[in-house]
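In: Below is the sequence, then the predicted model.
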Amino acid sequence: MTQSTRTKALSRRTALAAGAAWLGGSAILMGCSPQAPTFKNTDITGATFAQDLKLIDHNGQLRTLADFRGNVAVVFFGFTQCPDVCPTSMVTLAEVKRLMGDQGKRLQVLFITVDPERDTLPLLKDYMANFDPTFLALRPTSEELKAVADNFKIHYNKVEGATPTSYTMDHSAGKYVFDTAGAVRLFSSYGTEPSVIAEDILKLLKSMKG
């Protein structure tokens, strides 16, 4: 099984887990809002996971989700030496921002590296510049990575290579979408079309006050 195939499978499993958690603990909350929007991505409103983060960004600034309130934040886990899934996902998010038009300024993409050993802050900054200058990369320590991965229910695993530095990383490839109040609302599986993501984010912005 190739890395891409494994990652797609992991993303599907993560989406199923996210949906199950929502159905088990949050259906009543959704039922209280008859005018709640209907999304094409997996709606995980009320989920008890993916609650927050506290990590250094590629500029050396400590960040939490509260920093981005008023905007929609999209969180993606990856690494700079990823050959296909990560650059494809970041290109997708850059296209999402473009499709949002003037509202694109209210989209904040957060890329969390699962490879802090190799992904230095300068490297992460340069990597983000390849896609959009407003995108931010976050670099956890090894201990912080485990905690944030557990919090977001994502999988990552180091796959040894021919040399100590040629390893790769398997990881979940979905995206978490947070509303303007900092609450997790949607899970978008790897491969979802930019137009579908953009439509849901615009719908989410319209449904929020302020």
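Out: Looks like it arrived, so ask away.
In: contacts and neighbour counts: CA atoms only from here.
Out: Will do.
In: What segments of the protein are strands?
Out: Counting by DSSP state E, the chain has strands at residues 42-43, 54-57, 62-64, 72-78, 107-113, 136-139, 156-159, 168-171, 175-178, 184-188.
In: okay, pairing it with this:
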Amino acid sequence: MMKITPKAAAIAAAVLVAAGLGATWLASRGGDADMFAQCRKSVVGGTAKIGGPFTLVDENGKTVTDKDVFTKPSLLYFGYTYCPDVCPMDNSRNAEAADILDGRGYDVTPVFISVDTDRDTPELLREFTDIMSPKMIGLTGSKEQVAAASRAYRTYFKVQNPGDPYTLIDHSTQTYLVFPEIGFVEFFNRDTTAEQMADAVACFVDAWKGAGK
């Protein structure tokens, strides 16, 4: 019998999440004109049932809602600070994309939600995000709060060895582009470069501003 490794399981879960995102968009195509149609690469028009309200705790220990966090276009990622490679690489890429956009005159905020409620304190999150970017916002919360945010964005995570202080956590690795009031509009996979992400986000922001937002 073939043994499925944790890494293989995580990859399979990420593939299922990505497929689910695309299916959700395809299933939810509506009749309204899509202001972002010319920008889309990963998803197809309409209003998706991805994202929604949440209540979490920011890196300064303050309770915040999604309305407090998403005050401008944002790049949202779910992960954890103890992650040995994927999360630092992905968050660094997101921070680089935000820097590229800043140089072009676009103000975009990287946001990092930790799924590691046992280890990622607000203080630890602040250290992590400060290293990544002074603009990055770190969020955590109770198990229930984080699980609710994860469900809203259709993400996956699973603690491999609960109670082990060195445990790894399997999790999906998409980055979400979220706009104030509108919510989720696009996702980016791990193979998207910072430059590619910046180009795509700029298109979305231009369309958003062009619609008078």
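Out: Received, thanks. Computed from a prediction, not measured in an experiment: that's the story for all the values here.
In: Kindly provide the TM-score of these chains.
Out: The TM-score (TM-score structural alignment, normalised by the length of the first structure) is 0.87; 207 aligned residues with a CA RMSD of 2.4 Å.
In: so can I have a markdown table of the strands of the first structure showing mean neighbour count and distance to P34 of the first structure?
Out: Converted to a markdown table, the strands of the first structure look like this (neighbours: other CA atoms under 10 Å; distance: least, CA to CA, whole Å):
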| stretch | mean neighbour count | distance to P34 of the first structure |
| --- | --- | --- |
| strand 42-43 | 20 | 15 |
| strand 54-57 | 19 | 34 |
| strand 62-64 | 15 | 31 |
| strand 72-78 | 24 | 22 |
| strand 107-113 | 24 | 26 |
| strand 136-139 | 26 | 35 |
| strand 156-159 | 14 | 38 |
| strand 168-171 | 20 | 36 |
| strand 175-178 | 25 | 21 |
| strand 184-188 | 25 | 16 |
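In: Which strands or helices does the longest helix along the second structure pack on?
Out: Looking across the second structure with DSSP state H, the single longest helix is helix 6-27. In terms of contacts (3 or more CA pairs under 8 Å, 6 or more residues apart in numbering; DSSP states H and E), helix 6-27 of the second structure is packed against strand 169-171.
In: average gap between the strand it packs on and the first structure?
Out: Its aligned residues in the first structure lie a mean 0.5 Å from strand 169-171 of the second structure after superposition (mean CA distance after the TM-score superposition for the first structure).
In: Please state the offset of that strand from the chain centre?
Out: A distance of 14 Å separates the centroid of the chain from that of strand 169-171 of the second structure, by CA atoms, centre = their mean, to the nearest Å.
In: what comes into contact with it?
Out: 6-7, 10, 13-14, 78-80, 83, 116, 155-160 (CA atoms under 8 Å, 6 or more residues apart in numbering).
In: Swap in 10 Å and give it another go.
Out: 6-11, 13-14, 17, 78-80, 82-83, 86-87, 115-116, 155-162 (CA atoms under 10 Å, 6 or more residues apart in numbering).
In: ok, now stretch 33-44 of the second structure?
Out: 18, 21-29, 45-47, 185-189, 199-208, 210-211.
In: And it, what's buried?
Out: Neighbour counts over stretch 33-44 of the second structure (16 or more other CA atoms under 10 Å) mark F36, C39, R40, V43, V44 as buried.
In: re earlier: distance from the longest helix of the second structure to the first structure after superposition?
Out: Once fitted to the first structure, helix 6-27 of the second structure is off its aligned match by 2.4 Å on average (mean CA distance after the TM-score superposition for the first structure).
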